[in-house]
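Trainee: Here is a sequence with its predicted model. Questions after.
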Amino acid sequence: MTTDPNDSALAAPDTLDRPVDQLDDAEASAELLYLADKLAAADRAYYEDSDPELTDAEYDRLRQRNNAVEDAFPHLVLEHSPSQKVGAAPSSDFAKVEHLVPMLSLDNAFSEEDVESFMARMRRFLNLGSDEPFAVTAEPKIDGVSANLLYRNGKLVRAATRGDGRVGEDITANVRMLDDIRDELAGSGWPDEIEIRGEVYMTWEAFEALNAEAERKGTKTYVNPRNTASGSLRQLDPNVTKARPLKFFAYGWGGVSESFATRQSEALELFKSWGLPVNDLIKRCETVEDVIAHYQTIQEARPTLGYDIDGVVYKADRLDYQSRLGIASRAPRWAIAHKFPAEKAETLVEAIDIQVGRTGSLTPVARLKPVSVGGVVVSNATLHNQDYIAGYRRVDGTVQKVTDDIRVGDRVRIQRAGDVIPQVLEVVNPDRQGREDAFVFPDHCPECGSLALRDVDPKTGEEDARVRCTGGLICPAQVQERLKHFVSRRALDIDGLGDKQIALFYERGIVKTPADVFRLPERIAEAGYDPLDTWEGFGETSAQNLFAAIDAKRTSPFARFLNGLGIRHVGDVVARNIAMRFGRWQDFHALMLAAGTVEDGLQDYKRLRHHPDLPERVTLALFEIDTSALDGTDENPWPFPLLEAVRAAGVNLQGKHSEALGERYPAKDDFTAEITRLKPVHDAIRAIEAIDGLGFAAGSSLVAFFEESHNRDVLETLVGQPDGEAGLMQIEDAAQPKQAEDSPVAGKTLVFTGTLSRMTRDEAKARALSLGAKVSGSVSAKTDLLIAGEKAGSKRTKAESLGVKVISEDDWMDMIADL
């Protein structure tokens, strides 16, 4: 399914604060859809409505996140990705104007290291030695509205907004009202045709005077100078623009009929001679140290400038270097914006609440005494996860306790650093008297009461800080998204039943569980609604087609149905591999049901398997022991029979391990009872771990799903009991792949990455599986072959570093052409 970027905003994924390398394909896809939607809405608000809904820091952070996810998952890049466009479409209120040369946005730098890297990249690109001179200009980044002024023979003939970077709005009549913008260039030496580019802004003094006048008249006051400048410049009546005290700084140019300078700094001096205002703080810098020093000078001067700036822009000074460096994607390689740090403030924590995200993640949120941060009133801030509240942070790749835990009543320092909501950085007064008790993180979902478990990192198999609700199919916070996934293209693929239809049926109380999908006519009648064919947007034919499409999916392939359940770490590839391994749904269902009905089974199994004093090789060996043959004798009393059995299983025991086993199992009955009770859980998880590419994360997620009685009830309604009474659906057993002798990929593990042009990703995976291959979503030392399409990124890099063979899509098509 695709998402229209003009639809209303999607729910924010609860993975935005996680490292990108910890995302799977489904999470990355969800983030890219959300970010495309969020940033498109922000662009419309900023460029079209002059009413930004995000601060600059928030916008920059979301842009960075989008770019990082796209770099890691290039095969998921959307057609309407924000990385593929600049600004927003021009308003219909103004005539459209195509720029002679597109108005590009700039990449951002947020640290001195980023600036050093930018300078080094330019030197490498130009093949300049460290001793060769390389100057840049540094100029304040004005927080205003971009304008493009076209002069022909020295006379202003047209002015336009940035728009989407290629086409803007004709604001010529309004621009002529600005005193700073000349109708005719002064002096001489200007080209016959040139697009002068600059920023329209409003000073704080003018803004305050405008607001004072509005208050005196009892009319609406204004939010900030940037919004006011944008709105003033885009008035349909130019006389309104004339009444607003707008200013202008020129900083560059676009289309030009002839060369007029050899350096950026020289061009700006010419602008001054032509009567165009140029910022006095622009400076030519010879070294990185000069650049950083001037950044600090501008930052220190920021409070006294009288107008808003949000960073410093660096540009290669030599224009021939700019031409050689060219453009990468939507931004020039020869320029970058060094943004100022996010603003911070202090306030009180009045409460800590737990929010449940659409994927079941429990996220703590601090309810704050309202405080203004960078002109925005903040009353909520994220606390990220259980460990974050306790004072743990990731430092140099490891989690360390670096600050005091956060409690209700604490005074905290917060920051708006581009997160969906601000974040709490640290406690300011941890030593205060009468401090409340430490916050106790819930072990059950506050929305549905289901068990909440700490997530497992699929790469390391270790628990991380995130806690998730296991009641996905019944949890109010998750169920609507789970239902959308259940009917989606990669799952049951019910034609005509998409996100909008699910949202409609859910909001009307008709579809609350997956089983309700297959009882849709009855559910509509039970809820007291008229037949579907009388609803707005439906007719007799469309209603009949929908019911027929639903009936057609009452029989579902094993893999599609399993994927549709939306179980953590079990996406389409994992579900397909599981289906191929088990073959019969009933076998898989019975194994997982046996594991899921062990009371506290998964928690106890995890505690045993990850015992702090026993290596995993020891705890795994315990389940291979024949408990009936462990009787001790006077000469060989307990626990020696147990220790001998472990050694017989091929595991070498150290003294401390023997001691730990004896303490855990003081008698044979203790050992027999625990191992017998946990054996179904062990068998289920080990069956999953035996599948190439899968591990403890997938196995424990499956058991956790089946442990929740609500989920078992939903499954029973849908598919019945293993080898028992049938349900609303029938699950087709998975066809086992033909291990053809002439298949070059039979038994091998394949990974597809990048954009495929000759077949869809699903087709490629299906074809590989049909030839006896195993398909994985990630590259490891076990990968035999990587098929790289266009824009292959980190997976290709990792494959090459591991010595995995890499071939192109064309090579892949040639390989399987005759099979």
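Mentor: Everything's here; your move.
Trainee: For the rest of this, base every contact and every neighbour count on C-alpha atoms.
Mentor: Noted.
Trainee: hey, where'd the strands end up in the stretch 401-550 of the chain?
Mentor: If DSSP state E, counting those that start in this stretch is used as the criterion, the strands of the stretch 401-550 of the chain fall at 411-415, 423-427, 452-456, 463-469.
Trainee: same question, the stretch 651-800 of the chain
Mentor: Under DSSP E, counting those that start in this stretch, the stretch 651-800 of the chain gives strands at 730-732, 749-753, 774-776, 785-788.
Trainee: nearest to Asn224, of these?
Mentor: Nearest to Asn224 among these is strand 749-753 (45.5 Å), distances taken as CA to CA.
Trainee: The closest one packs against which elements?
Mentor: The helices and strands touching strand 749-753, judged by 3 or more CA pairs under 8 Å, 6 or more residues apart in numbering; DSSP states H and E, are helix 761-770, strand 774-776, strand 785-788.
Trainee: Give me the distance between Leu150 and Thr161.
Mentor: Using CA to CA, to the nearest Å, Leu150 is found at 12 Å from Thr161.
Trainee: the more surrounded of these two?
Mentor: Thr161 (28 against 24; other CA atoms under 10 Å).
Trainee: Packing partners of whichever strand or helix holds Leu602?
Mentor: Using DSSP states H and E, Leu602 sits in helix 601-609. When contacts are defined as 3+ CA pairs under 8 Å, 6+ apart, helix 601-609 sits against helix 616-622, helix 668-689, helix 696-707.
Trainee: Of these, flag the one that's most buried.
Mentor: Among these, the stretch with the highest mean neighbour count (mean count of other CA atoms under 10 Å) is helix 696-707, at a mean of 24.
Trainee: Quick one: work out the angle between that one and strand 463-469.
Mentor: Per axes from the mean of the first three to the mean of the last three CA atoms, to 10 degrees, the angle that helix 696-707 makes with strand 463-469 is 30 degrees.
Trainee: Now do helix 696-707: which elements does it pack against?
Mentor: In this structure, helix 696-707 packs against helix 585-596, helix 601-609, helix 668-689, with contacts taken as 3+ CA pairs under 8 Å, 6+ apart.
Trainee: can you state the direction angle for the shortest one and helix 585-596?
Mentor: Helix 601-609 and helix 585-596 are oriented at 70 degrees to each other (the same axes, to 10 degrees).
Trainee: The structure to be compared is supplied as follows:
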Amino acid sequence: MKKLSEEEARKRIEELREQINYHNYRYYVLNDPIISDEEYDELMRELKELEAMFPHLITPDSPTQRVGAPPREEFGTVRHAMPMLSLEDARNPDELREFDRRIKRALGLPEDATIEYVAEPKYDGTSMEVVYENGRFTRAATRGDGVVGEDVTPNARTIKTLPLRLIATDRWPIPARIDVRGEVLMKKKDFEELNRERMERGEPLFANPRNAAAGSLRQLDPNITAQRKLDFVTWGVGLVEGVEFKTHWDVIDALKSYGFKTSFPVRLAKGIEEVIEYYLELQDKRDDFEYELDGIVVKVNSLELWERLGTTARSPRYAFAGKFKPRQKTTRLIDVVYQVGRTGIITPVAVLEPVEVGGVIVSRATLHNFDEVKRKGVMVGDYVLVQRAGDVIPEIVKPIPERRTGKEKPIEPPKRCPVCGAETVREGAYYKCVNIACPAKLKGMLRHMASRRALDIEGLGEKLSQLLVDRGLVKDPADLFYLKK
């Protein structure tokens, strides 16, 4: 990072905070991320570095001092008895070793000391806390901003892998209260089946199993949630009354005993090198799992050491995540097409020679906007590196200039709308069609009107919206209300 003056740092910090807050809102509230996990992590890392260089610029409302974005008011809200913190992450074995060194320093241990860790898969789902009182399920809430979440109790009740009553054993009696935390997930095969059904009905497809799980859990109608094949896989607890655990391994054992589905495979590791062995093993086998994985979670096993290590405002000091490398492949960019959204924003989409990335055939990748195209220097005809970063929407990482032949063509912003031919105007990083009668905008508006967040019109999906506009039956959204059989 280049050296900045205090004023330059102040300006960049504010820019980063605005970007991160916006992406937190897209991710945590709308369940509709538009950047990959890796891109988000880079923004957060840059902000942390700048705040470390200029600590007097840290403010209480900085994203580094909190966990996420506040929930919407469509559901009731629930305050977690104990905050659901996020984890700091490592992206390679060396960074995993650095976390180990940091923990030893905090505990005053020599560098050659051996710490016992529990290593678990990091499932790519949506986090939820479930409260049990005297063994009975009483409430469920999303993670939300880590302090306050959305009450999804009726929806959670429909998840078959979530026990409504806990099972008592001699070893693990039922606590007076236990707040169980875990991940709401959808198996890859169930996600593919759901998207096939949505395609047949002309409904928008989910980008990945995580979005499908989050969208299913947050349905206003629990009957829709019940139709989706969701699982709840536990990874920890919050407040516990009436039972005492000494280790995280005890927690996992108790949760399994109580009737929960727990993470698998879990490893009790003697030192960081055994953790790294587990990390590399799961990274190689990630495509064999029934759920999407994006890394591992590593926790100090001793809960007494948890107390000694404590937490920051944002994350625990006794646990961290090891993120897997993004899935990447090289292919050729053969064309660029332009998509027009309901607001008129024109998005460039790369057409690729089909390539398999992480078990999925990728033939298109988002280019986000024309500033991004310019920044990356991508051209039609380029060989490009493609990744499913965070296993979300495929994107182009960079071109491979050394493979250019001289026949490549620059990607130019369209002067006219590719759908209606109207002139385009630039707004920031985007080009827009300003024709209010543009068929693409009209189709998008109809789909939006039909969505559950708007008028909730059953049966009005992508195919029917297209048919109504193409046949001239709807020339304005208001025409919907005058249609006759």
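Mentor: Received the coordinates, thanks. The structure presented is a predicted model; accordingly, all values stated were derived computationally and were not measured.
Trainee: Need the helices and strands packed on helix 601-609 of structure 1 in JSON lines (columns: distance to Lys500 of structure 1).
Mentor: Shown next, in JSON lines, are these (distance: least, CA to CA, whole Å):
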{"stretch": "helix 616-622", "distance to Lys500 of structure 1": "47"}
{"stretch": "helix 668-689", "distance to Lys500 of structure 1": "35"}
{"stretch": "helix 696-707", "distance to Lys500 of structure 1": "27"}
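Trainee: can you tell which of the ones you listed is closest to Val136 of structure 1?
Mentor: Once these are compared by CA to CA, helix 696-707 is nearest, at 50.1 Å.
Trainee: so which of the helices and strands packed on helix 601-609 of structure 1 gets nearest Glu659 of structure 1?
Mentor: Proximity to Glu659 of structure 1 (CA to CA) singles out helix 616-622 among these, at 12.6 Å.
Trainee: which bit of structure 2 covers the closest one?
Mentor: When structure 2 is aligned by TM-score structural alignment, helix 616-622 of structure 1 has no counterpart there.
Trainee: re earlier: between the strands of the stretch 401-550 of structure 1, which one is closest to Ile389 of structure 1.
Mentor: Ranking those by distance to Ile389 of structure 1, with CA to CA as the measure, places strand 423-427 first at 9.3 Å.
Trainee: residues contacting the alignment partner in structure 2 of Ala95 of structure 1?
Mentor: Residue pairing (TM-score structural alignment): Ala95 of structure 1 is matched to Gly76 of structure 2. Gly76 of structure 2 sits next to Glu150, Asp151 when contact means CA atoms under 8 Å, 6 or more residues apart in numbering.
Trainee: Gly76 of structure 2 and Leu220 of structure 2, how far apart?
Mentor: Gly76 of structure 2 sits 11 Å away from Leu220 of structure 2, going by CA to CA.
Trainee: Kindly report the same for Val349 of structure 2.
Mentor: 33 Å.
Trainee: returning to that earlier point: got the helices and strands packed on strand 749-753 of structure 1 as JSON lines, with distance to Pro102 of structure 1 and mean neighbour count columns?
Mentor: Formatted as JSON lines, these follow (distance: least, CA to CA, whole Å; neighbours: other CA atoms under 10 Å):
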{"stretch": "helix 761-770", "distance to Pro102 of structure 1": "34", "mean neighbour count": "17"}
{"stretch": "strand 774-776", "distance to Pro102 of structure 1": "41", "mean neighbour count": "24"}
{"stretch": "strand 785-788", "distance to Pro102 of structure 1": "32", "mean neighbour count": "23"}
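Trainee: nearest to Ala543 of structure 1, of these?
Mentor: Across these, closest to Ala543 of structure 1 is helix 761-770 (CA to CA), at 29.1 Å.
Trainee: what does the closest one correspond to over in structure 2?
Mentor: On structure 2, no counterpart of helix 761-770 of structure 1 exists by TM-score structural alignment.
Trainee: and Tyr22 of structure 2, what pairs with it in structure 1?
Mentor: Aligned counterpart of Tyr22 of structure 2 in structure 1: Ala41 (TM-score structural alignment).
Trainee: Any idea how many residues pack against that match?
Mentor: Ala41 of structure 1: 20 neighbours (other CA under 10 Å).
Trainee: That one should be in a strand, yeah?
Mentor: No: counting by DSSP: H, G, I helix; E, B strand; the rest coil, Ala41 of structure 1 is not part of a strand but helix.
Trainee: so how far is Val101 of structure 1 from it?
Mentor: For Ala41 of structure 1 relative to Val101 of structure 1 (CA to CA), the value is 25 Å.
Trainee: cool, Phe558 of structure 1 as well?
Mentor: In terms of CA to CA, Phe558 of structure 1 sits 54 Å off from Val101 of structure 1.
Trainee: So for the two, which residue has more residues nearby?
Mentor: Counting neighbours by other CA under 10 Å for Phe558 of structure 1 and for Val101 shows that Phe558 has the greater number, 26 against 14.
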